[in-house]
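Trainee: turn this into a model:
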Amino acid sequence: MAEIINGRELAKQVNQNTSLRIAKLAQRGVQPGIADILVGNDPASRIYSRTKRRKAEQMGIKFMIAQFPESATEQELMRTIEQFNKDETINAILVQAPLPDHLDQVHLINAIDPQKDVDGFHPINVGKLYNKQPGNYPVACTPRGIMKMLEHYDVDLPGKNVVIVGRSILVGRPLQSLMINANATVTIAGRHTKNLSALTRTADILIVAAGQAKMIGANDVKPGAVVIDVGINRTAEGKLIGDVDFDAVKKVASLITPVPGGVGPMTVASMLAQSVDLTEWKINGEE
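Mentor: Sure thing, here's the model as predicted:
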């Protein structure tokens, strides 16, 4: 039976450390500031933004939500991003996904100052991560949280076979780079991968971020593997479940994340910690 990774408890520890860093910045007269650009009325996005703001403000971070109607134009959003780029009280900028179809998310992300790119999606920061460049730069928050989880639970990475199911810029691609940089042997799979189950059964560490409820069952997992479930799916009854059949796979794995209460809290904690990173790098001249 697998040990269950407690993402909520670990996120509390990360937030406590972040709060200490915020207090030290306050002694220097500095308050980290986050700007969240929210477009439309997607219920999940609105809840997520409110959750981030509540947690940020509890910890002493300034948090602004720039909210736009569904009909907002790209020019309006670009002007707002430029204003936040110039605003010295804002250290971190993010564009909340999903966006309406008429908006180009890549274009908007590319307009964010790379030194304020708290999500780590700007191509300059992605390139630095891919090339394992030295120095300070943000990385995608969910992969950052996953790496912190594995470190906390003493999961050794060098030489391990890692299979990532999902190739998005949010999770799969940056996580692949982080794993390679940690000397793991990495395979990344997607919906076109043939014989996916045969591949996932080779994984010492299996990370699933495909957006398909319960697509991974017990027969898809190597006995003793570490299983990280990034998926968030809502059933007809309103229950949140992951991409992994938790009840079945926990009998096979050695470590497993639940949904909810696994990766999700660590994503938010990582975003808040990274906003403080960006603030510290700025005032210390370490960008």
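
Trainee: please count neighbours and contacts with C-alpha atoms only from this point.
Mentor: Fine.

Trainee: the closest residue in space to Ala140 that isn't next to it in sequence: how many residues sit nearby?
Mentor: Using Cα to Cα, 6 or more residues apart in numbering and skipping residues adjacent in sequence, the residue nearest Ala140 is Gly120, 4.5 Å away. Using other Cα atoms under 10 Å, the number of residues around Gly120 comes to 26.

Trainee: what about the helices in the stretch 101-250 of the chain?
Mentor: 105-111, 123-130, 141-152, 172-181, 196-200, 246-249 (DSSP state H, counting those that start in this stretch).

Trainee: for the third one, which residues meet the burial criterion?
Mentor: Looking back up the chat, that one is helix 141-152. For helix 141-152, burial by neighbour count (16 or more other Cα atoms under 10 Å) applies to 141-150.

Trainee: equivalent analysis for stretch 93-101, please.
Mentor: 93-96, 99-100.

Trainee: ok, now stretch 114-126?
Mentor: Quick answer for stretch 114-126 (16+ other Cα under 10 Å): 114-122, 124-126.

Trainee: nearest to Asp42, of the residues you listed?
Mentor: Asp119 (19.5 Å; Cα to Cα).

Trainee: before we go on, could you also do this sequence so I can check it against the first one:
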Amino acid sequence: MSPPLVSLDLPDIWPPNFTSSDTPSMQKSFNERTAAVLDGKLVSMEIRSRIADEVSRMKKCIGKVPGLAVIVVGQRRDSQIYVRNKIKACEEAGIKSFVTELPTDCAEVDVCNALLRFNKDPSIHGILVQLPLPQHLNEEKVLDILSLEKDVDGFHPLNIGNLAMRGREPLFIPCTPKGCVELLIRSGVEIIGKKAVVIGRSNIVGLPTSLLLQRHHATVTIIHPLTDSPEKIASEADIVVSAAGVPNLVRGNWIKPGAVVIDVGTTPVEDPSCEDGYRLIGDVCYEEAEKVASVVTPVPGGVGPLTVAMLLSNTLDSAKRILDFN
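Mentor: Sure, this is the predicted structure:
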């Protein structure tokens, strides 16, 4: 009799004790060297300037500009801010934007109907559904309806599948993973042949990041909530990308001296002194990482701006493809 299949659908719930060891034998002796900071804002501004020039050229040549539609369900504070940033970025680049806001308790058919309308609208070249959706909505079903040719978030099963397969090319690469690798490349970080660890295996960041790093010929290991000795595995990596959503998970003893650390985590923490009433904390303990790593990204201001820039880039590419504009 064949052994039972193991489910791959276990939720990625990081246990409270999933932290680095505090025993003296596991502690690195931190020196005073400070890591270089990968400035995502600066790189993002360069990319967005190029996109704005391309959009302007498109408008002059054919009288049309790219159009991006966003569907947001509910009133999650982080989602609202992310959408606001995306819309502002579209305006600055000359890209038309359309937002459909639905209540948290909306029916699945309401989300699907909004998607179908945007699928058919010729002025819309990119569509994104702001994730995560409320639990009563079937995220898989919703994304299946999204037009492959307008899937600028890169989450359609065919886009992810083509990203995973050698010899195939996805129409779009998910924005955050694409932004992570863009940061590495533009900063002159060598990826080919390097050991890379991705912490987290979500469909949004962890999984596609691991696939994309493999495409760039890194040797990739994924750490998830059931991984034994995660700090030991991470401390052997040349490149660490953390997307677990656990504040300060990655401590100094998780990092190989001289490693490159990309922090994707953005956990909101209440802070009345901030404009929005909260501040973002990354997965990486920055104060310790900067004394061990050679390069590290800040939170905020690291990967976040690149995610938005990659969304604009994907939307422009989609419009050029649909409108046959070169």
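
Trainee: returning to what we had before: the residue nearest to Ala140 of the first structure -> the second structure?
Mentor: Using TM-score structural alignment, the equivalent of Gly120 of the first structure in the second structure is Gly154.

Trainee: which residues does stretch 311-326 of the second structure contact?
Mentor: 48, 51, 55, 58, 65-68, 89-90, 125-126, 149-150, 152-153, 172, 175 (Cα atoms under 8 Å, 6 or more residues apart in numbering).

Trainee: among those, which are in strands?
Mentor: 67-68, 126 (DSSP state E).

Trainee: hang on, the earlier thing: gap between the match of Gly120 of the first structure and Lys178 of the second structure?
Mentor: Note on Gly154 of the second structure: its distance to Lys178 of the second structure, by Cα to Cα, to the nearest Å, is 10 Å.

Trainee: ditto for Arg166 of the second structure
Mentor: Distance from Arg166 of the second structure to Lys178 of the second structure, by Cα to Cα: 17 Å.

Trainee: again, but for Ile262 of the second structure
Mentor: Taken as Cα to Cα, the span from Ile262 of the second structure to Lys178 of the second structure is 12 Å.

Trainee: again with Val241 of the second structure
Mentor: For Val241 of the second structure relative to Lys178 of the second structure (Cα to Cα), the value is 12 Å.

Trainee: same deal with Glu190 of the second structure?
Mentor: 16 Å.

Trainee: what do we get in the second structure for Arg53 of the first structure?
Mentor: In the second structure, Arg53 of the first structure lands on Ile87 (TM-score structural alignment).

Trainee: how deep is Ala319 of the second structure tucked in, by neighbour count?
Mentor: 26.

Trainee: can you check Arg77 of the second structure too?
Mentor: Quick note: Arg77 of the second structure (other Cα under 10 Å) scores 11 neighbours.

Trainee: tell me the contacts of the counterpart of it in the first structure?
Mentor: In the first structure, Arg77 of the second structure lines up with Pro43, judged by TM-score structural alignment. For Pro43 of the first structure, the contact set (Cα under 8 Å, 6+ apart) is empty.

Trainee: what distance do you get for Pro43 of the first structure to Gln96 of the first structure?
Mentor: From Pro43 of the first structure to Gln96 of the first structure the distance is 12 Å (Cα to Cα).

Trainee: next: Pro258 of the first structure.
Mentor: Applying Cα to Cα to Pro258 of the first structure and Gln96 of the first structure gives a distance of 24 Å.

Trainee: next: Met147 of the first structure.
Mentor: 23 Å.

Trainee: can you name the residues of the second structure that stretch 82-101 of the first structure overlays?
Mentor: So stretch 82-101 of the first structure sits over residues 116-135 in the second structure, by TM-score structural alignment.

Trainee: that'll do, ta.
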